[in-house]
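> okay, sequence plus prediction incoming.
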Amino acid sequence: MTATVTLRPTPEDALAAYAAQVAANRAYIQSIEGPERPGQDYWAARAAAFRPGRMPVPELEPLLALAEPDDTWLDIGAGGGRFAVPLAAKVARVIAVEPSRAMRAQLAEAAQEAGRTNIEIVEMAWPPGPGAAAPEGDVALAANVLYAIEDVGGFLAAMERNARRTCAVVAFDRAPNTPVAALWEELWGSPFCELPALRELVAVLLAMGRRVRVEPLPPQPREPRPLDDVAAEYAWMYHVRPGMEGYEAKLARFRELVARHCGAGEGLAWPPVVRQYSSVISWPAAGHA
């Protein structure tokens, strides 16, 4: 007997399914790495990669189509500023909400280098805790931050409370940390437990009755690169990280698997990722539906 599947879940069922997928991923990763250490800044080693100019930002153009010159934008989970800094050139003010100290430092440097004095950096986790004064804006943006948010309903509700006109989310078709399945299973001995991504998020928003606009963007072209560079860059995504037990042996094994599963010949390899395209999802905030 097969389980009953509904294509029109209730908001409660959609939110519960999203939360369960996030919780399952967290439990699976902890079974590999152990529990998170209190006070650990997960992004400390990689924050510089999220500065403006370090990676393509094809989502910027459709986001700017939502902007007006006098706007204040909330960039929730602003990271190193790859959205906040270019947005600040087009709108009156950007409030960059970011809990990671390493990311805030990168963002502050990037804003200073770009001469953007209209970016306010706020140290805050989202959604804000009870009684916390959260900033408001005309548009609330969350770019590539919802994949691992278990209480996605609370996160979205806080976005909507603090946006005067529009809410916008950037999401990939697959969570950015989704590995090549065969490579991961050979490396860790078990199937990867995926996070929710674009499909699941849109399902949640539709179940919540939101009138969403989804703008998919063309896949970004990828080129093969030197195998050693690819292995060094993507080892982190495969949870092969300095400080782990047997790091050097695990890194060598990862390099071998990248060559086997993603090799392009002549010492080159394709990036070992499965995500293909991103989308900008937007919907009217309360009072603008």
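Alright, I've got the coordinates. Numbers count the residues shown, from 1 in each chain.
> every contact and neighbour count from this point should use C-alpha atoms.
OK.
> what does the longest helix seen in the chain rub up against?
Longest helix of the chain, by residue count under DSSP state H: helix 11-33. With C-alpha atoms under 8 Å, 6 or more residues apart in numbering as the test, helix 11-33 has contacts from 36, 147-153, 193-196, 200-201, 203-204, 207-208, 239.
> from the chain's centroid, how far away is stretch 74-89?
Centroid separation between stretch 74-89 and its chain, computed with C-alpha atoms, centre = their mean, to the nearest Å, is 13 Å.
> quick check: residue 141 touching residue 167?
Yes - using C-alpha atoms under 8 Å, residue 141 is in contact with residue 167, at 6.1 Å.
> now for the two: what residues contact both?
Common neighbours of residue 141 and residue 167 are listed as residue 159 (criterion: C-alpha under 8 Å, 6+ apart).
> give me the neighbour count for the closest residue in space to residue 289 that isn't next to it in sequence.
Spatial nearest neighbour of residue 289, chain neighbours left out: residue 211 (7.4 Å); criterion: C-alpha to C-alpha, 6 or more residues apart in numbering. Close neighbours of residue 211, defined as other C-alpha atoms under 10 Å, add up to 13.
> OK, contacts around residue 211?
By C-alpha under 8 Å, 6+ apart, the residues touching residue 211 are 283-284, 289.
> what subset of those is buried?
For the contacts of residue 211, a burial check counting by 16 or more other C-alpha atoms under 10 Å picks out 283-284.
> picking up where we left off before, confirm that the residue nearest to residue 289 sits in a strand.
No - counting by DSSP: H, G, I helix; E, B strand; the rest coil, residue 211 falls outside a strand, being coil.
> alongside the first one, take a look at this:
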Amino acid sequence: MRVRIGDVDWVSRFSELAAAAEAEGDRPSDRWRDRAARFDRMSRTAAGDGGTIEGLALVTRPEDVALDIGAGTGRHAVPLSRRCARVIALEPSPAMRQRLVSRVEEEGLRNVEVRGESWPLPERPAADVVYSAHVVYGIVEIVGFLEAMTAAARRICALLLKLRAPSDALAEVHEAVHGTRRPRRPAALEALAVLHQLGLQASLTIVEGTGRPLVFGDDEDDLRELALRVGVAPDHAGIARVRDALGRTCEREGETWKVADVGPTALVTWPGAGSAADGCAPPAR
């Protein structure tokens, strides 16, 4: 059942924003190949971004099976595996998945199953908690994605999303490099509206301690990452273009560039298809 919220068709709005952003430039077969090593380092040093892990932990029980859609290098799957019975981690990127498998093996985690499929799956694994962190910003077929999450969840579903898509923080840098404004992506509030339009009783909770500004170091590793994010080849010339754009658009503090504040992370939750009423409440903070 779909319910219109005011005069806005949020499903169409979400899909249009995601499609416009995804149409920007060519996409390699494994877009994360050049970024997996950096993501791996960040996920290990950030300990899974403690604030968001605490948010997920509030909707997860020790006996639960959790399904992580778009697990990356294990930023959330690895620490969450220590708080529940089992984690099924889906990661279609070979580069990301290789890092995730290595980390699981290094840490001797026997309750993490890594799979390489993309969501939605033809045959969905059942889980008590089904969640996806920072994935749906570019999902055009958002209805199928969310409805498959709902169908797979015995109790609760969750999305971790910024109130403002991280790529939107780079709009001024992108414009300085390319001369055009990059399309805006949908984020947490649009996802919440879509869920309500689908007739799902979703709630949004702000995760405390996650409202840090987006910063990049003035070093080759960070500038390569920034070049990839704004669609520039991460070679010497590309890094020079990015550094020039930063100088024209951003504030420098010591050896770092403060790009923008994308706001805090939101935890969006809604009942799974097999849920009981007592398991569907949003986390209290």
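In hand now; what should we look at? Because the structure is a prediction, the values reported are computed rather than measured.
> buried subset of the contacts of helix 11-33 of the first structure, written for ChimeraX?
Buried subset of the contacts of helix 11-33 of the first structure, written as a ChimeraX selection, criterion 16+ other C-alpha under 10 Å:
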select :147,148,149,150,151,152,153,193,194,195,196,200,201,203,204,207,208,239
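> list the buried ones in the helix or strand that the longest helix of the first structure is followed by?
Per DSSP states H and E, helix 11-33 of the first structure leads on to helix 60-64 as the next helix or strand towards the C-terminus. Across helix 60-64 of the first structure, burial judged by 16+ other C-alpha under 10 Å covers 62-63.
> helix 60-64 of the first structure vs the second structure, average offset?
By mean C-alpha distance after the TM-score superposition for the first structure, the fitted helix 60-64 of the first structure averages 0.6 Å away from its aligned residues in the second structure.
> so which bit of the second structure is that helix matched to?
Helix 60-64 of the first structure corresponds to residues 53-57 of the second structure when matched by TM-score structural alignment.
> what does the matching stretch rub up against?
The contact list for stretch 53-57 of the second structure, computed with C-alpha under 8 Å, 6+ apart, reads 76, 79-80, 83, 158, 207, 267, 283.
> in the stretch 101-250 of the first structure, which spans are strands?
For the stretch 101-250 of the first structure, applying DSSP state E, counting those that start in this stretch gives strands covering 119-122, 137-143, 163-172, 213-216, 225-226.
> centroid residue for the second structure?
Closest to where the C-alpha atoms of the second structure average out (C-alpha atoms, centre = their mean) is residue 134, at 1.0 Å.
> can you find the partner of it in the first structure?
Matched to the first structure by TM-score structural alignment, residue 134 of the second structure sits across from residue 144.
> ok, now how distant is that match from residue 287 of the first structure?
With the distance defined as C-alpha to C-alpha, to the nearest Å, residue 144 of the first structure ends up 26 Å from residue 287 of the first structure.
> then residue 136 of the first structure?
To residue 287 of the first structure, residue 136 of the first structure is 15 Å away according to C-alpha to C-alpha.
> name the element residue 240 of the second structure belongs to?
helix 236-249.
> average distance between that helix and the first structure?
Mean for helix 236-249 of the second structure is 1.9 Å (mean C-alpha distance after the TM-score superposition for the first structure).
> which residues touch that helix?
Helix 236-249 of the second structure has contacts (C-alpha under 8 Å, 6+ apart) with 172-173, 176-177, 218, 220, 223-224, 226-227, 232-233, 257, 259.
> next, format those residues as a markdown table and append distance to residue 24 of the second structure and neighbour count.
A markdown table is the format used below for these (distance: C-alpha to C-alpha, whole Å; neighbours: other C-alpha atoms under 10 Å):
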| residue | distance to residue 24 of the second structure | neighbour count |
| --- | --- | --- |
| 172 | 16 | 21 |
| 173 | 15 | 27 |
| 176 | 16 | 19 |
| 177 | 14 | 21 |
| 218 | 26 | 16 |
| 220 | 25 | 13 |
| 223 | 20 | 22 |
| 224 | 19 | 20 |
| 226 | 16 | 22 |
| 227 | 15 | 22 |
| 232 | 12 | 19 |
| 233 | 15 | 14 |
| 257 | 25 | 19 |
| 259 | 21 | 20 |
